[in-house]
Each structure stands twice: as structure tokens, then as C-alpha cells.
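Participant: Fold the following, please.
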Amino acid sequence: MKQVVKQAKNVNEAIKLALSELGTTIENVDVKIIDEGASGFIGLFGKRDAVVRVCPKFDPVSSLEELVYSYLKGMNIDSTIKVTKKADSHMLVDIQDDKLGFLIGRHGNTLEAFEHLINLAINRKSPYHLYVTINVDNYLQIRQQTLTKLAQNVANKVKETKRKFIFEPMKPNERKIVHIALQNMNNIKTTSIGKDPERKIIVEYVG
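Facilitator: The predicted structure is shown next:
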């Protein structure tokens, strides 16, 4: 985020110089007074300029909307974008368009890469760290339902055969879905083994 440090004979003059350089108004910036300055003795001895730091106010919702829109526009995509602040640092971006399967990719790999790119870009602008989740055409909900059903089917099979089942490597968020889906199932235990990106879940029968 661009910030400007200016000095002048007083604080107000320093702020005016900073606003002029940024091309904005006082309502749209945050001002930090580094040094209030001093007029000195009889206006001569000990005289010191005032110093201020001025930077544009950061709105995570509008900034993220603009960022995602600019990336999509670069791919000739015109979709509806909705940004929601889920927590202090967690932002959810919903992109609604049923023609964006290519942006999701196999097992969500393309979407994960796009999400990583957006996280890097927005955190270069934000004065504090943001964590961005991107959902395209309700993919996250559909994927969660699919994994939950798969986990339950696997657990039922493990109960029936008393033999453990090892899932293929999963992303951290997908492993969490499986663990949650089976955490209250009787006689079933889930454990994660290995290191990312090869970390897997084992589903075992416990008598």
C-alpha cells in the first residue's frame, strides 16, 4: 500500500502536501503524526518541521472485489462477484458462473492456484494479513457434500470388513472435512499420516 511521508512548517501543511501527492482527500486516508514540529525560541533556535505519514484507508471488501474482478476481466470473464468478511482476517469470495469449470480444474487444483495468487496479491496491498477463500459456482459446498458422503461410505465398509482404508493424498481442508464427517461415528477412528502434499487419512475399525 502506498504511503507518503511529508514534512512542512506545521502538521496541517504537511498533511496538505501528502494529500496532494496521493490525489485524495482527508476522509480517505489515515494520518500518523511522526513529529509535531516546534516553532523554536523566538522563531529561530530549536525550530523543527512537522512530519506526518499518510496512507489511503484500506477497505478489504472493495479492494478484494476490484482485485478479483481485474483478474477475471483479464481472462475475458464477466461474472457476479460477492465478497464477504467471515472474520477479522478471513474473506470469502463467491464467483457465480456455471461456465467456469475450467477455473476449478481437476479436484479443484486450478481454483487452489487462483486462490493462492489472489492471496499473494491482496496481501501486497493490505496493511494486515488476510486469508482469502474463493468459491466458484458453489464448488466448495458440492465438494464438501461429496467428501462427506464418500467418508461415510468408506467408514461403513470398514465397519463391515474390520479392515482399514487409506485415502489418496488430500489437501488440508479436505482432510478436515473427512475427519469431521467421521468424528462421531461409533467404532471408527481417523488418523492423518505423512507430510503434505502426500499426507493421507487412515480410517480404522476400533472395537
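Participant: C-alpha from now on. contacts and neighbour counts both.
Facilitator: Fine.
Participant: Against which helices or strands is whichever helix in the chain runs longest packed?
Facilitator: Longest helix in the chain by number of residues (criterion: DSSP state H): helix 139-161. On a contact count with 3 or more CA pairs under 8 Å, 6 or more residues apart in numbering; DSSP states H and E, helix 139-161 meets helix 172-182, strand 200-205.
Participant: Quickly compare the ones you listed and say which is most buried.
Facilitator: Comparing those by mean neighbour count (mean count of other CA atoms under 10 Å), strand 200-205 ranks first with a mean of 20.
Participant: packing partners for that strand?
Facilitator: Against strand 200-205 (3+ CA pairs under 8 Å, 6+ apart) you get helix 139-161, strand 165-166, strand 188-193.
Participant: now with 10 Å?
Facilitator: Using 3 or more CA pairs under 10 Å, 6 or more residues apart in numbering; DSSP states H and E, the elements in contact with strand 200-205 are helix 139-161, strand 165-166, helix 172-182, strand 188-193.
Participant: what comes up buried for the longest helix of the chain?
Facilitator: 139, 144, 147-148, 151, 154-155, 158-159 (16 or more other CA atoms under 10 Å).
Participant: Same check on stretch 116-123?
Facilitator: Under the neighbour-count criterion of 16+ other CA under 10 Å, stretch 116-123 has 118-119, 122 buried.
Participant: Tell me the gap between it and the middle of its chain.
Facilitator: From the chain centre to the centre of stretch 116-123 is a distance of 7 Å (CA atoms, centre = their mean, to the nearest Å).
Participant: Contacts for it, please.
Facilitator: Here stretch 116-123 makes contact (CA atoms under 10 Å, 6 or more residues apart in numbering) with 1, 60, 63-64, 67-68, 71, 91, 110-115, 124, 128-134.
Participant: Now render the helices and strands packed on helix 139-161 as a markdown table, adding distance to Cys55.
Facilitator: What follows is those, written out as a markdown table (distance: least, CA to CA, whole Å):
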| stretch | distance to Cys55 |
| --- | --- |
| helix 172-182 | 36 |
| strand 200-205 | 46 |
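Participant: Out of the ones you listed, which is closest to Phe165?
Facilitator: Phe165 lies closest, by CA to CA, to one member of the helices and strands packed on helix 139-161: strand 200-205, at 5.1 Å.
Participant: Report the angle between that closest one and strand 188-193.
Facilitator: 150 degrees (axes from the mean of the first three to the mean of the last three CA atoms, to 10 degrees).
Participant: Proceed likewise with the subsequent sequence, for comparison:
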Amino acid sequence: MDFVEVSAKTVDDAITKACIELKVSSDNLEIQVVSEGSSGFLGFGAKPAVIKARKKEDPILDLEDIKSVFEEKKEENKKNIKHEEINLDKREVKSSEEKKLESPGVQTTQRIKIPKTEEDIVVMKASAQKFLDSVFHSMDMDVDIEMSYDDMHECLNIDFSGDNMGILIGKRGQTLDSLQYLTGLVVNKDQETYVRVKLDTENYRKRRKETLENLARNIGYKVRKTKKAVSLEPMNPYERRIIHSALQGNKWVETYSEGKEPYRHVVIALKK
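Facilitator: The predicted structure is shown next:
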């Protein structure tokens, strides 16, 4: 894809403008700063910032690559766990019936929490470590792995550090998500209750969330001004929920999802 030239008051504004124009988040843009611009003197002689931007090419290791490498492990374990993402999409936007159930005086069924013992946690970490070590060995990567268990959220947090972590993240985090899913299968193989596994590196999850929230607000503003709906790029259920949540309280625009996986995407439209 060819570069497009975008100008704005500041470089940051130009990047945001490019995100809206190309319909991608900033971490999926290849950016070249042509001019940082200047504010001039007392407003006179001001020059805009100019950048060139285009969508990034697919990473060296993509979703299909990692899926094919670990397909055997996936088939072996998938019978022992309920797929976490089955319910994620259903929770994107609470329906009116769900809201009624949350009203005062209405009882709702809550899942019973069974605390993990120290032995359970040790077994989980050992299983994850063994699997991930074999993965990174096959990829010829030297990766440091840190783990901690969050008992409150029943989640095993795993953080990676090392060189070339962008390979593990992949396009829109797809490689990291696939590795997270497979690690979850391995960890939950011998567990009586489901444990969520969260993989992260270089604080990618937080940065991606902030990028999507910023994109949602900017597109929402654009939709309000132009009165034209905008369809975003395909996203996984978790990222679509971020978009929905970012604009949930907006009185001008609404959000909904369209399409089928893996091409399901969020549409931001003016409220009727």
C-alpha cells in the first residue's frame, strides 16, 4: 500500500487523522514524519505538521503460522476446556433483559469461586513454563518469562521480555492471542475449574486498549460531525468490547457489531 500524506497542527493530531482516514489504530501504521511543524511567533508564520502513513504489512509470523505449529496440541486439549471467547462476544453490549436481571430485588445466579491451592498454582505455572519453553525453543527465541496468579480474578498472568517481542505480538496482537489461547488449553488440562490465562509483553495489552479507546472517541466525533456511519477493521471479541465500552455513554453515537468471525467488526453510527 502506498503512503498517504496527512497534515495537522501537531504530529500527534496528524497521526490521529491518519488513523481515521485509514481506519486502523496507530500501532498498525507505518509512519514517516515529513515535518514536525512550528507554532510561529504569536500565531504568525505557523506551519502544520506533515506525516506520511500507510498500513503495516503482515508480520513475519502470523496467526496461521502459529496455529499450524501447535494444531496437534490444540486438538489434544480442547475437549478439556470451554472456549473462553464463546461468551466474550455475547457480553459486548448488555441486552435490556440482562439489565433487568441486574435491577434491585431480582436475584441472579453467580458462579461459585473455588480458591486455588498453592499446589494448584505450582502445577499451573509448571505446565505453562514447560509449554512456552518448548514453543520459544522451536522458534529459536530467548524469552524471559514471569508469572503471577491473581486469585481475585482467577487469572494466571504471564509476561514476556526479550528481543524482537514484536514477533510474538503479531498483527493486531493475533499471534499473542493465539499463544494465549493455546497456553490456556495446556494450563487447564488438569484443572477442575477454569483459569483464565493472560499473556502480555512490553505492556502491549494496556497500550492497545488505550489506542482503541482513543480511536473510538475520534471516530465517534467524526460520525457526529459527518452523520455517516463508520465500519472499523475486524477485531476479536475482547477488542470489540473495548470499542463498545469507550462509547457506551456517548449521547450522539451508538455501536454494534456486524459480520462473522474472523471478519466481525464494529460499526459506529449516529443515534436515531
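Participant: Please narrow the contacts of stretch 116-123 of structure 1 to those residing in helices.
Facilitator: Per DSSP H, the contacts of stretch 116-123 of structure 1 map to helices at 60, 63-64, 67-68, 71, 110-115, 124.
Participant: and the two most separated of the residues you listed?
Facilitator: Spatial extent of these (CA to CA) is set by the pair Pro60 and Thr110 at 23.8 Å.
Participant: Excluding covalently adjacent residues, which one is nearest to the residue minimising distance to the centre of structure 1?
Facilitator: Structure 1 has Val132 as the residue nearest its centroid, 1.8 Å off, counting by CA atoms, centre = their mean. In space, and not counting its chain neighbours, Val132 of structure 1 is closest to Met91: 4.8 Å by CA to CA, 6 or more residues apart in numbering.
Participant: so what's that neighbour up against?
Facilitator: 60-61, 64, 83-85, 119, 130-134.
Participant: which of these still touch in structure 2?
Facilitator: Among these, the ones still in contact in structure 2 (both residues aligned by TM-score structural alignment, their matches' CA atoms under 10 Å) are 61, 64, 83-85, 119, 130-134.
Participant: can you put those in JSON lines and add distance to Pro172 of structure 1?
Facilitator: Putting these into JSON lines (distance: CA to CA, whole Å) gives the following:
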{"residue": "Val61", "distance to Pro172 of structure 1": "26"}
{"residue": "Leu64", "distance to Pro172 of structure 1": "24"}
{"residue": "Val83", "distance to Pro172 of structure 1": "23"}
{"residue": "Thr84", "distance to Pro172 of structure 1": "22"}
{"residue": "Lys85", "distance to Pro172 of structure 1": "22"}
{"residue": "Asn119", "distance to Pro172 of structure 1": "17"}
{"residue": "Leu130", "distance to Pro172 of structure 1": "18"}
{"residue": "Tyr131", "distance to Pro172 of structure 1": "15"}
{"residue": "Val132", "distance to Pro172 of structure 1": "15"}
{"residue": "Thr133", "distance to Pro172 of structure 1": "14"}
{"residue": "Ile134", "distance to Pro172 of structure 1": "15"}
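Participant: Among those residues, which one has the most neighbours?
Facilitator: Leu64 (25 neighbours; other CA atoms under 10 Å).
Participant: Please say which position in structure 2 it maps to.
Facilitator: Leu64 of structure 1 maps onto Met124 in structure 2 when the alignment is built from TM-score structural alignment.
Participant: Over to Thr133 of structure 1?
Facilitator: Aligned partner of Thr133 of structure 1 by TM-score structural alignment: Lys198.
Participant: In this structure that match contacts Asp177, no?
Facilitator: Yes - between Lys198 of structure 2 and Asp177 a contact is recorded at 8.9 Å, counting by CA atoms under 10 Å.
Participant: mind checking how far the equivalent of Gln144 of structure 1 over in structure 2 is from Leu215 of structure 2?
Facilitator: Taking TM-score structural alignment as the criterion, the aligned counterpart of Gln144 of structure 1 in structure 2 is Lys209. Applying CA to CA, to the nearest Å, the value for Lys209 of structure 2 to Leu215 of structure 2 is 10 Å.
Participant: okay, and the common contacts of the two?
Facilitator: Common neighbours of Lys209 of structure 2 and Leu215, using CA under 10 Å, 6+ apart, are 243, 246.
Participant: re earlier: run through the residues that contact the residue nearest to the centre of structure 1.
Facilitator: Neighbouring residues of Val132 of structure 1 by CA under 10 Å, 6+ apart: 64, 83-86, 89-93, 115-116, 118-120, 122-123.
Participant: can you rerun that using 7 Å?
Facilitator: Applying CA atoms under 7 Å, 6 or more residues apart in numbering to Val132 of structure 1 gives the contacts 90-92, 119.
Participant: Stretch 216-225 of structure 2 against structure 1, how far on average?
Facilitator: In the superposition with structure 1, the average deviation recorded for stretch 216-225 of structure 2 is 0.7 Å (mean CA distance after the TM-score superposition for structure 1).
Participant: re the thing from before, who's more crowded, Pro60 and Thr110 of structure 1?
Facilitator: More crowded of Pro60 of structure 1 and Thr110, by other CA under 10 Å: Pro60, with 21 against 15.
Participant: Run a quick neighbour tally on the residue nearest to the more buried one when sequence neighbours are not counted.
Facilitator: In space, and not counting its chain neighbours, Pro60 of structure 1 is closest to Ser126: 7.4 Å by CA to CA, 6+ apart. Per other CA under 10 Å, the neighbour tally for Ser126 of structure 1 reads 16.
Participant: Which parts of the stretch 51-200 of structure 2 are strands?
Facilitator: Using DSSP state E, counting those that start in this stretch, the strands of the stretch 51-200 of structure 2 run over 143-150, 155-162, 196-201.
Participant: Of the ones you listed, which is nearest Leu88 of structure 2?
Facilitator: Leu88 of structure 2 lies closest to strand 196-201 among the strands of the stretch 51-200 of structure 2, at 12.5 Å (CA to CA).
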